[in-house]
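Chemist: Provided below are the primary sequence and the corresponding predicted coordinates.
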Amino acid sequence: MANILKRFGDIMSANINALLDRAEDPEKMIDEYLRDIESDLGKVKAETAAVMAAETKAKRELDECTDGIAKMQRYAEKALMAGNDNDARQFLEKKAQLVKQQESLKQSYDLAAANAAKMREMHDKLAKDLENLQAKRDAVKAKVAVAKTQEKMNKMGSSISGAGEAMAAFDRMEEKANRMLDEANAMSQLNARGDSIEDLAKKYDMDESSSSVDDELAALKAKMGL
């Protein structure tokens, strides 16, 4: 019993939050604490029931002794009224024995009652502390669930951030492709405007040469009478 109380006291007096902060798995750790405390509480409950039973037995024996004293007193009185002094003496002797026994039984009962009261108080405190730890466990598990959700969201946020960078890179590539296309279209438009000045001049040079040959051919025909 002393070991149970010492271990339970160590758990309750320790900084549970600090222990949980250092734990890799707070849920698992607090569940282990609770299992140990529930086991200890079961042992305390059994011990408390035994002490309370001892109290009940001591009280019953004391009450029986007290009733016996009162009974011997009544018998002694009846014997005296009947004129039987010897019977009355025997009843009073028995009463005296019961009175001495009553003192011992009273001491035993007082001790048993005190022990039972202490055990009940101890049991009730352990039960209340266990209830508080169970509430703390629920709070810890809720916080762990929130933390895990936040961790998942953080990972998703990182993925989204990477996707955003990829989209930005695609946008830059698309912008470059558009610029190349615009330049190609501009060049095509320039090429579609016609021949250059040099090409255009050559065309007229060719026309003048052809005209000179035609004039010379006509003059030669006239001279020959053709």
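Modeler: Noted; the coordinates are in hand. Numbers count the residues shown, from 1 in each chain.

Chemist: CA only for contacts and neighbour counts going forward, please
Modeler: Noted.

Chemist: all the helices of this protein, residue numbers only.
Modeler: Along the chain, counting by DSSP state H, helices occupy 2-13, 16-22, 26-81, 85-191, 197-223.

Chemist: name the helices or strands packed onto the first one?
Modeler: In this structure, helix 2-13 packs against helix 26-81, with contacts taken as 3 or more CA pairs under 8 Å, 6 or more residues apart in numbering; DSSP states H and E.

Chemist: buried deepest among the helices of the chain, which one?
Modeler: Mean neighbours per residue, mean count of other CA atoms under 10 Å, is largest over these for helix 26-81, with a mean of 17.

Chemist: helices and strands around that helix, which ones?
Modeler: helix 2-13, helix 16-22, helix 85-191.

Chemist: what about versus this one:
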Amino acid sequence: MAFKRIRDMFVASINEGLDKIENPRVMLNQYVRDMENDISKAKHTIVKQQTIAQSFKGKHEEADKLAAKRKNQAQLAFDAGEEELSKKALSEMKYFEQKAREYKEAYEHAHKQLAELKEQLQTLEVKLRDVKDRKHALIARANAVKAKEHMNASFNKIDSESAYREFMRMENRIEEMEARVNSYAELSASSGSPYSRVEYAKEVEEELEKMRAKKVGLEKQPAAGNE
């Protein structure tokens, strides 16, 4: 009985675990789809980040060119004696130089984030391949667990004590049958064949004498014919 209680507790714990798993195939396929969606979102984010990085790069290059252009204009104005115009050009040069630095920093930051996103994407893709490779094996293992659980549940319905009693009863019946068969065989062996009974011995001997006499008579007939 103690074994039965332990077995019941063990089966119950397995049932609880399987209830949480629900349908392994459905759940694992859902996990794969979730990861594929994450990868799709990551790729979309990378495309946007690439666009942002390229935009900052373009703005940096444009501001750098404008700063160089204003510097050249300031020099030309100064050489022409137009200091006010030169000062204005220099002021704009400083503005574009500042913008160029800001866009450069923004580009470098965006480029760094882009590299991190690409690395994360590669990690996700590796994990997805691993999950797909292991999915079928996990489904097979889960199905095996469920099949074994069903077998255990069926086994749990059997009363081991009553089964043992029935087994012992059948063994006793077989032993009784064997005893009856052996007793009958011994009785038959001791009684002997009905055709070999002692009271027939004299009559059998007489019949043999008749057969011998007849044989002797037959052997003498050819000799008498020759005479």
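Modeler: Nice, thanks for sending it over. These figures come from a predicted structure and were not determined experimentally.

Chemist: report the TM-score for the pair.
Modeler: Superposed pair, TM-score by TM-score structural alignment, normalised by the length of structure 1: 0.50. Supporting alignment: 165 aligned residues with a CA RMSD of 4.7 Å.

Chemist: distance to residue 61 of structure 1 added to the helices and strands packed on helix 26-81 of structure 1, as TSV?
Modeler: Shown next, in TSV, are the helices and strands packed on helix 26-81 of structure 1 (distance: least, CA to CA, whole Å):
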stretch	distance to residue 61 of structure 1
helix 2-13	29
helix 16-22	47
helix 85-191	7
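
Chemist: out of those, which is closest to residue 32 of structure 1?
Modeler: Closest approach to residue 32 of structure 1 among those is made by helix 85-191 (10.6 Å; CA to CA).

Chemist: quick one: that closest one to helix 26-81, angle?
Modeler: Interaxial angle of helix 85-191 of structure 1 relative to helix 26-81 (axes from the mean of the first three to the mean of the last three CA atoms, to 10 degrees): 170 degrees.

Chemist: skipping adjacent residues, who's closest to the spatially most central residue of structure 1 in space?
Modeler: The residue lying closest to the centre of structure 1 (CA atoms, centre = their mean) is residue 141, at 1.8 Å. Leaving aside its sequence neighbours, residue 141 of structure 1 sits nearest to residue 27 (CA to CA, 6 or more residues apart in numbering; 6.0 Å).

Chemist: structure 2: which residue goes with the one you found?
Modeler: Under the alignment (TM-score structural alignment), residue 27 of structure 1 pairs with residue 25 in structure 2.

Chemist: so its match touches residue 141, yeah?
Modeler: No. Shown here, residue 25 of structure 2 and residue 141 do not form a contact pair, counting by CA atoms under 8 Å, at 10.8 Å.

Chemist: so what sits against both of those two?
Modeler: Shared contacts of residue 25 of structure 2 and residue 141, defined by CA atoms under 8 Å, 6 or more residues apart in numbering, are absent.

Chemist: what's the distance between the residue nearest to the centre of structure 1 and residue 23 of structure 1?
Modeler: Distance, residue 141 of structure 1 to residue 23 of structure 1, using CA to CA, to the nearest Å: 13 Å.

Chemist: also residue 101 of structure 1?
Modeler: The gap separating residue 101 of structure 1 from residue 23 of structure 1 is 60 Å, by CA to CA.

Chemist: next up, the contacts around the residue mapped onto residue 119 of structure 2 from structure 1.
Modeler: Mapped onto structure 1 by TM-score structural alignment, residue 119 of structure 2 lines up with residue 121. Taking CA under 8 Å, 6+ apart, we find residue 121 of structure 1 in contact with no residue.

Chemist: again, only using 10 Å
Modeler: 48, 115, 127 (CA atoms under 10 Å, 6 or more residues apart in numbering).

Chemist: likewise residue 58 of structure 1?
Modeler: Taking CA under 10 Å, 6+ apart, we find residue 58 of structure 1 in contact with 52, 64, 105-113.

Chemist: ok, those vs residue 174 of structure 1, which is closest?
Modeler: residue 52 (86.8 Å).

Chemist: check contacts around the closest one.
Modeler: By CA under 10 Å, 6+ apart, the contact list for residue 52 of structure 1 reads 46, 58, 112-117, 119-120.

Chemist: Throw the contacts of residue 121 of structure 1 into a markdown table and include distance to residue 34 of structure 1, thanks.
Modeler: Output for those, formatted as a markdown table (distance: CA to CA, whole Å):
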| residue | distance to residue 34 of structure 1 |
| --- | --- |
| 48 | 20 |
| 115 | 27 |
| 127 | 11 |
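
Chemist: ok so, going back, which of the contacts of residue 52 of structure 1 lies closest to residue 181 of structure 1?
Modeler: residue 46 (89.7 Å).

Chemist: quick one: residue 87 of structure 2 from residue 101 of structure 2, how far?
Modeler: 21 Å.
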